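Undergrad: predicted model and sequence follow; I will ask about them next.
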Amino acid sequence: MTAHPRLKIKIQIHSGDEIAMGPGKADLLDAIREHGSISAAGRAMAMSYRRAWLLVDVMNRCWDAPLVQTAPGRAATSGARLTELGEAVLAHYRALQDGIAHAARGPDYDALAARLLPEPRASQKD
């Protein structure tokens, strides 16, 4: 049985030249919500703290209010959490992803899948 071709649509929302939201940033927000810190979220995603922090910094600079609020230190109130806007942006982004995934199933996908080879040819001359 031949597997159906994989269709991947990646949504990126830009603010100027920066990617304000994309699939990786949405996953990072989910991980921050789950783990309560940028470092723990980064570890869960096999990402360095620096990389995770830089992604949070970009998101916080691209929207009209921060998506992630941080509190340094070792107190019970330290760590990171999604702001109300962060929760809303994440929910809207996930809804957009779901809507596009649903729209991507149908006759147009079927027409493309019917013509797509399971593997590329070794050469254009084959």
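TA: Everything's here; your move. Numbering: from 1, shown residues only.
Undergrad: going forward, measure contacts and count neighbours with C-alpha atoms only.
TA: OK.
Undergrad: mind listing the helices for this structure?
TA: Here the chain has its helices, by DSSP state H, at 23-35, 38-44, 49-62, 84-103, 107-115.
Undergrad: could you list the buried residues of the longest one?
TA: Buried residues in helix 84-103, defined by neighbour count with 16 or more other C-alpha atoms under 10 Å: 86-87, 89-90, 93, 97.
Undergrad: residues contacting residue 76?
TA: With C-alpha atoms under 8 Å, 6 or more residues apart in numbering as the criterion, no residue contacts residue 76.
Undergrad: from residue 58, how far off is it?
TA: Residue 76 sits 26 Å away from residue 58 when distances are taken as C-alpha to C-alpha, to the nearest Å.
Undergrad: and the residue lying closest to residue 35 once chain neighbours are set aside, how far from residue 31?
TA: In space, and not counting its chain neighbours, residue 35 is closest to residue 41: 5.8 Å by C-alpha to C-alpha, 6 or more residues apart in numbering. Note on residue 41: its distance to residue 31, by C-alpha to C-alpha, is 5 Å.
Undergrad: want to compare, so here's the second one:
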Amino acid sequence: MRVTVGDVIAIGPGKIALLEALDATGSITAAAKSLDMSYRRAWLLIDETNKALKEPAVATAAGGAKGGGSALTDSGRALVALYRQIEDSALAACKTDIKRLLKLLAS
């Protein structure tokens, strides 16, 4: 599922996967690496997501003596949970049609 705002994909599977990876690692760098993505690409996707939301999904702390870090906000956690819930509901509702669609694909 993708949610667009104008020409921008505000929310989609890649952004949700990135938010989940960031939540697991606590770092944009580590999240990007886990998804085989550049730091810059990850940062741009997070920035785009934060700008599309009323409240940011990710809070970041600048590096320093103790290092930086990033974390999902309560809004970010709610976004990921709701996205996955919608995905599960859609899959359940469309199960028969998805099976029919998969039969059309080359194996």
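TA: Now that the structure is in, tell me what you want to look at. Bear in mind the structure is a predicted one, so any value in this text is a computation, not a measurement.
Undergrad: give me the TM-score for these two chains.
TA: In this superposition the chains share a TM-score of 0.89, using TM-score structural alignment, normalised by the length of structure 2; 107 aligned residues with a C-alpha RMSD of 1.9 Å.
Undergrad: which residue in structure 1 aligns with residue 38 of structure 2?
TA: Aligned counterpart of residue 38 of structure 2 in structure 1: residue 48 (TM-score structural alignment).
Undergrad: hang on, isn't that match packed against residue 42?
TA: Yes - assessed by C-alpha atoms under 8 Å, residue 48 of structure 1 is found in contact with residue 42 at 5.8 Å.
Undergrad: more neighbours: the two, which one.
TA: The residue with more neighbours, out of residue 48 of structure 1 and residue 42, is residue 42; 20 against 16, by other C-alpha atoms under 10 Å.
Undergrad: who are the contact partners of the more buried one?
TA: So residue 42 of structure 1 contacts 28, 31, 48-49, 51-52 (C-alpha under 8 Å, 6+ apart).
Undergrad: looking at these, which is nearest residue 118 of structure 1?
TA: Distance to residue 118 of structure 1 across the contacts of residue 42 of structure 1 (C-alpha to C-alpha) is lowest for residue 28, with 32.4 Å.
Undergrad: counterpart of that closest one over in structure 2?
TA: In structure 2, residue 28 of structure 1 lands on residue 18 (TM-score structural alignment).
Undergrad: and for that match, nearest residue in space, chain neighbours not counted?
TA: Ranked by C-alpha to C-alpha, 6+ apart and with sequence neighbours excluded, the top spatial neighbour of residue 18 of structure 2 is residue 31, at 6.5 Å.
Undergrad: same question for residue 45 of structure 2.
TA: residue 15 is the one closest to residue 45 of structure 2 (C-alpha to C-alpha, 6+ apart), at 6.6 Å.
Undergrad: spit out the contact partners of residue 82 of structure 1.
TA: 29, 32-33, 67-69.
Undergrad: which non-adjacent residue is nearest the equivalent of it over in structure 2?
TA: Taking TM-score structural alignment, residue 82 of structure 1 has residue 72 as its aligned residue in structure 2. Nearest residue to residue 72 of structure 2 in three dimensions, chain neighbours excluded: residue 58, at 4.5 Å (C-alpha to C-alpha, 6+ apart).
Undergrad: now that neighbour: how far from residue 65 of structure 2?
TA: Taking C-alpha to C-alpha, one finds residue 58 of structure 2 at 21 Å from residue 65 of structure 2.
Undergrad: so can I have a markdown table of the buried residues of helix 84-103 of structure 1 showing distance to residue 37 of structure 1?
TA: Formatted as a markdown table, those follow (distance: C-alpha to C-alpha, whole Å):
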| residue | distance to residue 37 of structure 1 |
| --- | --- |
| 86 | 14 |
| 87 | 15 |
| 89 | 19 |
| 90 | 17 |
| 93 | 21 |
| 97 | 25 |
